[in-house]
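>>> Here is the input, now give the coordinates:
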Amino acid sequence: MPAVERTGPVHTPAAHEEHTVHHGCTRLRGVAAVLASASLLLSAACAADDGGSTGTGGSPTPPASSASAPAASPSPSADLPPAKGSVEVVSTLTKDLDSPWGLAPLPGGDLLVASRDEATITRIDGTSGRKTELGTVPGVSPAGEGGLLGLAVAPTYGADHLVYAYFTTESDNRVARLQYDESKPAGQQLGAPDTILRGIPKGTVHNGGRIAFGPDRMLYAGTGETGDTGLAQDEKSLAGKILRMTPDGEPVHGNPSADSVVYSWGHRNVQGLAWDAEKRLWASEFGQDTWDELNLIEPGKNYGWPEVEGEKGEPGYVDPVAVWKTSEASPSGIAYAKGSIWMASLRGERLWRIPLSGSADKEPLAAPQAFLEGTYGRLRTVAAAGGGRLWLVTSNTDGRGTPKPGDDRILLLKVR
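The predicted structure is shown next:
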């Protein structure tokens, strides 16, 4: 039986995403360098403010000078985040959401949220939390870990009102764009899906689903290997990959192969995408029985699955920047704010902070730090809200959590 998202401390070898609880510490690369520079970290200047993409296809990104791939190894930032951060829950924006998955901030501060199982897109007022259903995306076939997943707002949204969605059909996973017409009645505001990429393999599990526009204004998608591990190493398959395409779904100049949207491979199930202030791409990924991962993504690189899980130092494969015991994470969405990557965890039921140095050989800057452990249950999606704030979406109504009254909800956090 193929793997499923981890739900609790039950070890089922055939269901690779359920594990016994481990009590090991989070591991990270470059610990010695971190300890040697501890005094520097403690005296660092104020944390860098929000930068890069929201990581969830949120507010339109600024124009880039070209459509080439973002640089992967920039010089370090002048201002470094503190070794230890903080999280304050400012408010609960809205409650009673059904299987929320994708989240996309709109210009002006409102949010779009996708219901995985209902296949609906709902607008959430960013101040009052009032919900307005835009409509249902036709052709979505929810089952297992599939359904209506990631959302992204086009960088040209102010002119064309295009919203992008990643979803599962009866035959595949695909990416489509829909026009959002606010002049129509509620429930009828979504135009017909215009599919820009089809043929992404689907499965009961490991459908990936996160999409986001990068600083280069290109669309990125994280996919899963559907439980068929060999697809991750098959460069001709769209499964187990990070994809990079134009807003029309075409390959981009600077991709590893000129005629392919494949950007990186060897992934098990990519669930989060975000860019930091240096325009470097980060991705969170489900491991199997041992290590979950945060990876710094470079074009044309192989991230190892299924040959490697976690840090192995094997030639030809890129090691993750940080890894977690599977009981501590089951990572989903990520976002960048205040000089750190923030990672939502499903089975781990906590929000991880990973402070960054801005230098590829010195990441992360300090040990990852956990917040909100067990407070709100499973955490699915996180998005930058500007001004050192984050939107955080819970995931307790997806069939694997234990819903409480009011679940699921969107929280507003202040972080540093």
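>>> going forward, measure contacts between C-alpha atoms and count neighbours the same way
Will do.
>>> Find the centremost residue of this structure, please.
Geometric centre of the chain, nearest residue: G272, 1.6 Å, by CA atoms, centre = their mean.
>>> hang on, that residue is in a strand, isn't it?
Yes - counting by DSSP: H, G, I helix; E, B strand; the rest coil, G272 is located in a strand.
>>> Figure out the helix or strand that the closest residue to it other than its chain neighbours lives in.
Excluding its sequence neighbours, the residue lying closest to G272 (CA to CA, 6 or more residues apart in numbering) is G333, at 4.1 Å. Following DSSP states H and E, one finds G333 within strand 331-337.
>>> and for comparison, fold this next one:
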Amino acid sequence: MVHTVTARPTIRTVSLLGALVLLSACGTPEGETTGAGESAPPAGASDLGQPEDVATDLEVPWGIAFLPDGSALVAERDSADVVRVEDDGTVGDAGTVPEVSPSGEGGLLGLAVDPGFPEEPYVYAYYTTDSDNRISRLEYDPDGGGLGEPEVILDGIPSASTHNGGRIGFGPDGLLYAGTGDAGNPEDSQDTDSLGGKILRLTTGGDPAPDNPFGNFVYSYGHRNVQGLAWDADGSLYATEFGQNRLDEVNLVEPGGNYGWPEVEGTGGGDEYVDPLVTWTTAEASPSGAAVAGGSLWVAGLRGERLWEVPLTGDGGVGEPVAHLEGEYGRLRTVVATPDGDGLWLGTSNRDGRGEPGDGDDRILRLPLE
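Modelled structure (predicted):
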């Protein structure tokens, strides 16, 4: 049975970072590319090695999920194809997810590989259909059989041309988490009976996690559009969230936490809301994918066209964010840590209708952490 919230989380001490610049033009959080000025990174920033192409000429790569052998499955948003990218850059077809209906920001979005793979030979996909967003699991044979037919484990997630969320990932608890969007209905974000504007937590069979705070799929609420989920070594969950006209966010996610949307954008909503750890103006970020590696949280920026590094202090706090690769590769959609933890794979999103594709776009880059 679904329960409504009766208790409110306490407010956290926060670090409000970045310039709080009000933008005069309204728009979606994945708005048109702008040319922001570059700034030198402060002392102590991570030293990224020389980026190199892993794969090129992809069609809006959205989800990237590593397999145990070091290759990765990559979801192409608009084609609904999944490709397998080897560490040496070889690209092969893995299959197509049926019933995907790409429109606007929707389509084939997040991917996750079962943590028990290959004994549990499943890949999970979050995607948009004609009627909703849903999560399915598909059996995957890496030795030539490709993807099997999808088994829907959760449907009815609100969909629209914008704010579909779409990131999924397995937490240290072995449960599947999903970031959803408000699908243009902000009031859904405060409704714990709705799947929109939430972080959801479920079992691999499609049941709500047994200890979820409201007795349903909802893990946290009051979100606008979550497209990044990442865990640190202590098991803390960080989520990125698109703001509306003012402030994008990085949140430290608490079970049952209310993150304020649409009542609050950024900090200062009062004790019933959890303040973000980090805020940026929407021109600086429009944050999508997130990953933890090398002691930092890494956030891919779409409109901001940069890779943000947020140092983690190990006690739930953060240091000063540092911008990398600003304006060098256009819109950045997805970042994932390599299985050995020594680097990142970074996917561009210049063919999504809002970017300016160059030769080889879209691409996946390898970034060593030195």
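>>> I'd like the TM-score for the two structures, please.
Once superposed, chain against chain, the TM-score is 0.89 (TM-score structural alignment, normalised by the length of structure 2); 346 aligned residues with a CA RMSD of 2.3 Å.
>>> returning to that earlier point: which residue of structure 2 is paired with the residue nearest to the centre of structure 1 in the alignment?
Matched by TM-score structural alignment, G272 of structure 1 corresponds to G228 in structure 2.
>>> Please apply the same query to I341 of structure 1.
By TM-score structural alignment, I341 of structure 1 lines up with L297.
>>> Can you get me a residue count around its match?
Each residue near L297 of structure 2 was counted by other CA atoms under 10 Å, and the total is 21.
>>> thinking it is in contact with G314, fair?
No - taking CA atoms under 8 Å as the definition, L297 of structure 2 is not a contact partner of G314, at 11.3 Å.
>>> sorry, back to before: how about the match of I341 of structure 1, secondary structure?
Applying three-state DSSP: L297 of structure 2 is strand.
>>> quick one: stretch 197-213 of structure 2 to chain centroid distance?
17 Å (CA atoms, centre = their mean, to the nearest Å).
>>> what does that stretch contact?
153-154, 165, 175-183, 186, 188-190, 215-226, 255-256 (CA atoms under 8 Å, 6 or more residues apart in numbering).
>>> got it, and stretch 89-109 of structure 2?
Counting by CA under 8 Å, 6+ apart, stretch 89-109 of structure 2 makes contact with 53-55, 62-63, 73, 75-85, 125-130, 142, 146-147, 149-150, 159-164, 166-167, all of which sit outside it.
>>> Now go through these and say which are in helices.
Nothing among the contacts of stretch 89-109 of structure 2 maps onto helices, per DSSP state H.
>>> Any of the residues you listed buried? List them.
Among the contacts of stretch 89-109 of structure 2, the ones that count as buried by 16 or more other CA atoms under 10 Å are 53-55, 62-63, 73, 75-85, 125-129, 146-147, 150, 159-160, 162-164, 166-167.
>>> hmm, who's touching stretch 357-370 of structure 2?
By CA under 8 Å, 6+ apart, the surrounding residues in contact with stretch 357-370 of structure 2 are 46-61, 294, 342-351.
>>> Recalculate using a threshold of 7 Å.
Contacts of stretch 357-370 of structure 2 with the rest of the structure, by CA atoms under 7 Å, 6 or more residues apart in numbering, involve 47-60, 342-351.
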